[in-house]
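J.: would you be able to build a 3D model of this:
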Amino acid sequence: MIKSELVLKLAELNPHLYQRDVEILVNAILDEITDALKRGDRVELRGFGTFSIKERDPRQGRNPRTGEKVSVTGKVVPYFKSGKEMRERLNPKAGAAKRA
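T.: Presented below is the predicted three-dimensional model:
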């Protein structure tokens, strides 16, 4: 699912809201998550998961075409860890799946 599909789905589920308002809300949520990560904060959405950042150290890489060594700078990358409730919904227990 891409962001535009998410906006459409949320607009369908909330017919009292205009699609442009739903898009503003989705953008505001994603922007706030991004801003929090930029500040070095951790974002936890209970039942969904946790967004955090991980720092990667500088290293020596390799150009796959030439085999030449290349210096790769350190960087900060986003990291997502799914929450317990999400994992359980994606991987239902065998007994619960048969009952449903």
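
J.: use CA for all of it now, contacts and neighbours both
T.: Will do.

J.: ok, and what's touching stretch 41-52?
T.: Stretch 41-52 is contacted from outside by 33, 36-37, 40, 53, 78-86, using Cα atoms under 8 Å, 6 or more residues apart in numbering.

J.: which parts of it are buried?
T.: For stretch 41-52, a neighbour-count test (16 or more other Cα atoms under 10 Å) marks Val43, Glu44, Gly49, Phe51, Ser52 as buried.

J.: could you say what helices and strands the helix or strand encompassing Glu32 packs with?
T.: Glu32 is located in helix 19-38, with elements delineated by DSSP states H and E. With contacts defined as 3 or more Cα pairs under 8 Å, 6 or more residues apart in numbering; DSSP states H and E, the packing partners of helix 19-38 are helix 3-13, strand 43-45, strand 49-56.

J.: quick one, that helix and strand 49-56 angle?
T.: Counting by axes from the mean of the first three to the mean of the last three Cα atoms, to 10 degrees, helix 19-38 lies at 40 degrees to strand 49-56.

J.: one more sequence to fold, the one below, so I can look at both together:
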Amino acid sequence: MNRGELIKVLSEKYNLDPQFAADFVIHFFDSIKQALNDGGRVELRGFGSFAVKNYESYTGRNPKTGIQVEVKPKKLPFFRPGRDLKEYLNRK
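T.: You can find the predicted model right below:
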């Protein structure tokens, strides 16, 4: 499911104006991104939690040429699924 499909499902299920549903979905994801950018953690009970992991710089190697390169420090998003989501996916 992509963002457009999510907007369509929300607008049909709850009889919402498609533009309102689109604004809601966009604002929802923007709020998550902003919280993570501010160094916070986002937890959606029953679904999972989002956090940011900070990676220091390190010396890597270009696999094609074998030349060593310096990899800059970076932040990457990390998702940890909640117990309810795992149980839902693994039910029989």
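
J.: got a TM-score for the two of them?
T.: With the length set by TM-score structural alignment, normalised by the length of structure 2, the two chains reach a TM-score of 0.94; 92 aligned residues with a Cα RMSD of 0.9 Å.

J.: hmm, back to that, please compute how far the helix holding Glu32 of structure 1 lies from its chain's middle.
T.: Distance, stretch centre to chain centre, for helix 19-38 of structure 1: 12 Å (Cα atoms, centre = their mean, to the nearest Å).

J.: how big's the offset between that helix and structure 2?
T.: Compared with structure 2 after fitting, helix 19-38 of structure 1 deviates on average by 0.5 Å (mean Cα distance after the TM-score superposition for structure 1).

J.: flag every buried residue along that helix.
T.: In terms of neighbour count (16+ other Cα under 10 Å), helix 19-38 of structure 1 has its buried residues at Gln19, Val22, Glu23, Val26, Ile33, Thr34, Leu37.

J.: likewise for stretch 9-19 of structure 2?
T.: Across stretch 9-19 of structure 2, burial judged by 16+ other Cα under 10 Å covers Val9, Leu10, Ser11.

J.: and those as TSV, adding distance to Thr59 of structure 2?
T.: Formatted as TSV, the buried residues of stretch 9-19 of structure 2 follow (distance: Cα to Cα, whole Å):
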residue	distance to Thr59 of structure 2
Val9	46
Leu10	46
Ser11	49
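
J.: ok, back up a step: nearest to Ala97 of structure 1, of the helices and strands packed on helix 19-38 of structure 1?
T.: Of all these, strand 49-56 sits nearest to Ala97 of structure 1, with 22.7 Å by Cα to Cα.

J.: now do that closest one: which range of structure 2 does it align onto?
T.: Under TM-score structural alignment, the counterpart of strand 49-56 of structure 1 in structure 2 spans residues 48-55.

J.: mean shift between that stretch and structure 1?
T.: On superposition with structure 1, the mean distance recorded for stretch 48-55 of structure 2 (mean Cα distance after the TM-score superposition for structure 1) is 0.5 Å.
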